[in-house]
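# make a model of this:
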Amino acid sequence: MSEKATPTPDAGRRSDRSRRAIYEAALALVSETGYAKLTIEAIAARAGVGKQTIYRWWPSKGDVVLEAFLDLAQRSAVSPEDDPGAAAFPDSGDLAADLKLVLQATVDELNEPAYADPARALSAEGILNPQLGARFLEHVLAPGLRLYGTRLTAARERGEIRPETDVAIATDLLVAPLTYRWLMGTGPLDHAYADALVDHVLTGLRGA
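Take a look at the predicted model:
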């Protein structure tokens, strides 16, 4: 009678479990201790892996947090590839209503600590680390900005805003104040602010 074969360990599954544990540890620690106090050693200890495992996969703690953040967004079905609130950017024919809906959804996400803490950390780290900042822009910010641009371009072609409107600048006018208030805490970040922002920007874009 032959002996029963011993199952071969699944290295890929083990790696997936370790990677998932590292993601969860990094995001939890960013919220608990802040990015400045975050260390690879702390992530490794929380995840139950050796720190060399982390260094083998990522060159810095910023890279760990960025990848964990992208994974979180994908699993929560609000992909940063599609921008908060803009995964299906509405085009109802009412530009003001569409923009308010998107900005309100963005406000809700920015007020959610699970999203906001790592996003704020990555925004700040991206200034000090240009390579990380470029990846954050490419994977988190740029896709959503393009969706704003597409919607505003359609509005310009329909005559909803002035024909000479620079779509890139118009996008900045909508997104930048929201981001500034979120980063700096200069006032309440709520639906009322999002609605007022849209109204003020469209007053200028529509003209007389």
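# okay, CA-based contacts and neighbour counts for the rest of this
Fine.
# the chain: helices as residue ranges?
Along the chain, the segments classed as helices by DSSP state H run 11-33, 40-47, 51-57, 61-75, 95-110, 113-128, 130-136, 142-157, 167-184, 191-206.
# now for the third one, which elements pack on it?
Helix 51-57 sits against helix 40-47, with contacts defined as 3 or more C-alpha pairs under 8 Å, 6 or more residues apart in numbering; DSSP states H and E.
# tell me the angle the helix it packs on makes with helix 11-33.
Taking axes from the mean of the first three to the mean of the last three C-alpha atoms, to 10 degrees, helix 40-47 and helix 11-33 form an angle of 110 degrees between their directions.
# just to revisit the earlier point, what would the helices of the chain look like in a markdown table with mean neighbour count?
What follows is the helices of the chain, written out as a markdown table (neighbours: other C-alpha atoms under 10 Å):
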| stretch | mean neighbour count |
| --- | --- |
| helix 11-33 | 17 |
| helix 40-47 | 18 |
| helix 51-57 | 14 |
| helix 61-75 | 19 |
| helix 95-110 | 19 |
| helix 113-128 | 17 |
| helix 130-136 | 16 |
| helix 142-157 | 18 |
| helix 167-184 | 15 |
| helix 191-206 | 16 |
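# now the ones you listed in a markdown table, with distance to Met1?
Listed next are the helices of the chain as a markdown table, based on distance: least, C-alpha to C-alpha, whole Å:
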| stretch | distance to Met1 |
| --- | --- |
| helix 11-33 | 30 |
| helix 40-47 | 43 |
| helix 51-57 | 41 |
| helix 61-75 | 48 |
| helix 95-110 | 62 |
| helix 113-128 | 56 |
| helix 130-136 | 58 |
| helix 142-157 | 61 |
| helix 167-184 | 69 |
| helix 191-206 | 72 |
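# next, the structure of the following sequence, for comparison with the previous one:
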Amino acid sequence: MAHTSDQPPQKPAPDSSRRSEKSRRAIYDAALALVTEVGYPKTTIEGIAARAGVGKQTIYRWWSSKADVLLEAFIDLSAQAAEAAARPEVIGEGAEYEIPDTGDLEADLKLVLRSTVDELLDPTFEAPSRALAAEGVVNEQVGREFVGKLLEPQLQLYVKRLRAAQEQGAVRADIDPRIALELFVSPLAQRWLQYTGPITYEYTDKLVEYALYGLAPRGPAAR
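Predicted coordinates for the structure are as follows:
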């Protein structure tokens, strides 16, 4: 007869990394939901912790302030949106998201700005984005981190694409790409933030055309 132990079978040790990732994801979701519902000023670490079902100290172990939590959550949200919008046939499966380079600058810029329109009009993205952008106007630290951690890395994608266009001869060599990108990015941001007009594909297509070709007559009319 086989010997049987009175000891209960040992359960496998909990996977702390899996538990941490689950908690981190819950905190992201809670932070984005709260800033959407009550705005940035009324969002607190305590509220995020309660909503996420974690202890306040868990949040403070990973982040020093609610601004850090919200910015990281928003960056993660933006990264997911960029990954969902990326076309594997253009940038490669699993590749880091970049503005496509098909050799046609106009088409590539129109494509990425249309994806931006989709993102700006997505309620999941729009509410926390507006809350953080508005807070950044009155809170210098939040504004600086919002620009440095989220906006500037995205703008550098445009810089890289415009520099490639310069190398291909599609953009003048003396153009500063960092200034040039503002011709189509800044009007879109202003219209979105101030509700001065509809955000549409047609609008962003026109921004690209005006930025690339200017306002002077073209073709026979130019003569």
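# to Ala86 of structure 1, which of the helices of structure 1 lies closest?
Closest of these to Ala86 of structure 1 is helix 95-110, at 5.9 Å (criterion: C-alpha to C-alpha).
# have a look at how far, on average, the closest one is from structure 2.
Superposed on structure 2, helix 95-110 of structure 1 shows a mean distance of 1.1 Å to its aligned residues (mean C-alpha distance after the TM-score superposition for structure 1).
# which residue numbers in structure 2 go with that helix?
Counting by TM-score structural alignment, helix 95-110 of structure 1 falls onto residues 105-120 of structure 2.
# now that stretch, how far from the centre of its chain.
Centroid displacement of stretch 105-120 of structure 2 relative to its chain, using C-alpha atoms, centre = their mean, to the nearest Å, is 14 Å.
# verify the stated contact: Ala86 of structure 1 with Pro143.
No - in this structure, Ala86 of structure 1 is not within contact of Pro143 by C-alpha atoms under 8 Å, at 9.6 Å.
# which ones are touching the spatially closest residue to Val142 of structure 2 that is not a sequence neighbour?
Spatial nearest neighbour of Val142 of structure 2, chain neighbours left out: Gly136 (5.0 Å); criterion: C-alpha to C-alpha, 6 or more residues apart in numbering. Residues counted as contacts of Gly136 of structure 2 (C-alpha atoms under 8 Å, 6 or more residues apart in numbering) are 142-144, 146.
# and Gly136 of structure 2, what's its match in structure 1?
Match for Gly136 of structure 2 (TM-score structural alignment): Gly126.
# residue nearest the centroid of structure 2?
Nearest residue to the geometric centre of structure 2 (C-alpha atoms, centre = their mean): Ser78, 3.0 Å.
# now do the aligned residue in structure 1 for it against Glu109 of structure 1, distance only.
Here Ser78 of structure 2 is matched to Ala73 in structure 1, going by TM-score structural alignment. Computed as C-alpha to C-alpha, to the nearest Å, the Ala73 of structure 1 to Glu109 of structure 1 distance reads 11 Å.
# where do the contact lists of those two overlap?
With C-alpha under 8 Å, 6+ apart as the test, Ala73 of structure 1 and Glu109 both reach Tyr115.
# Arg51 of structure 2 contacts Ala33, doesn't it?
No - checked against C-alpha under 8 Å, the pair Arg51 of structure 2 and Ala33 is beyond contact range at 9.0 Å.
# looking at the helices of structure 1, which is closest to Ser2 of structure 1?
Of the helices of structure 1, nearest to Ser2 of structure 1 by C-alpha to C-alpha is helix 11-33, at 26.2 Å.
# list the contacts of the closest one.
Contacts to helix 11-33 of structure 1, defined as C-alpha under 8 Å, 6+ apart, come from residues 35, 38, 43-44, 46-49, 54, 64-65, 67-69, 71, 113-114, 117-118, 121.
# ok, Leu120 of structure 2 - contacts?
Counting by C-alpha under 8 Å, 6+ apart, Leu120 of structure 2 touches 126, 192.
# recalculate using a threshold of 10 Å.
114, 126-127, 129-130, 188-189, 192-193, 199 (C-alpha atoms under 10 Å, 6 or more residues apart in numbering).
# please apply the same query to Glu152 of structure 2.
If you count contacts by C-alpha under 10 Å, 6+ apart, then Glu152 of structure 2 has 145-146 around it.
# counterpart of it in structure 1?
Using TM-score structural alignment, Glu152 of structure 2 pairs with Ala142 in structure 1.
# measure that match to Asp199 of structure 1 for me?
Remark: distance between Ala142 of structure 1 and Asp199 of structure 1 (C-alpha to C-alpha) = 24 Å.
# next one: Arg75 of structure 1
Distance of Arg75 of structure 1 to Asp199 of structure 1, given as C-alpha to C-alpha: 33 Å.
# same question for Ala44 of structure 1.
Separation of Ala44 of structure 1 from Asp199 of structure 1 (C-alpha to C-alpha) stands at 48 Å.
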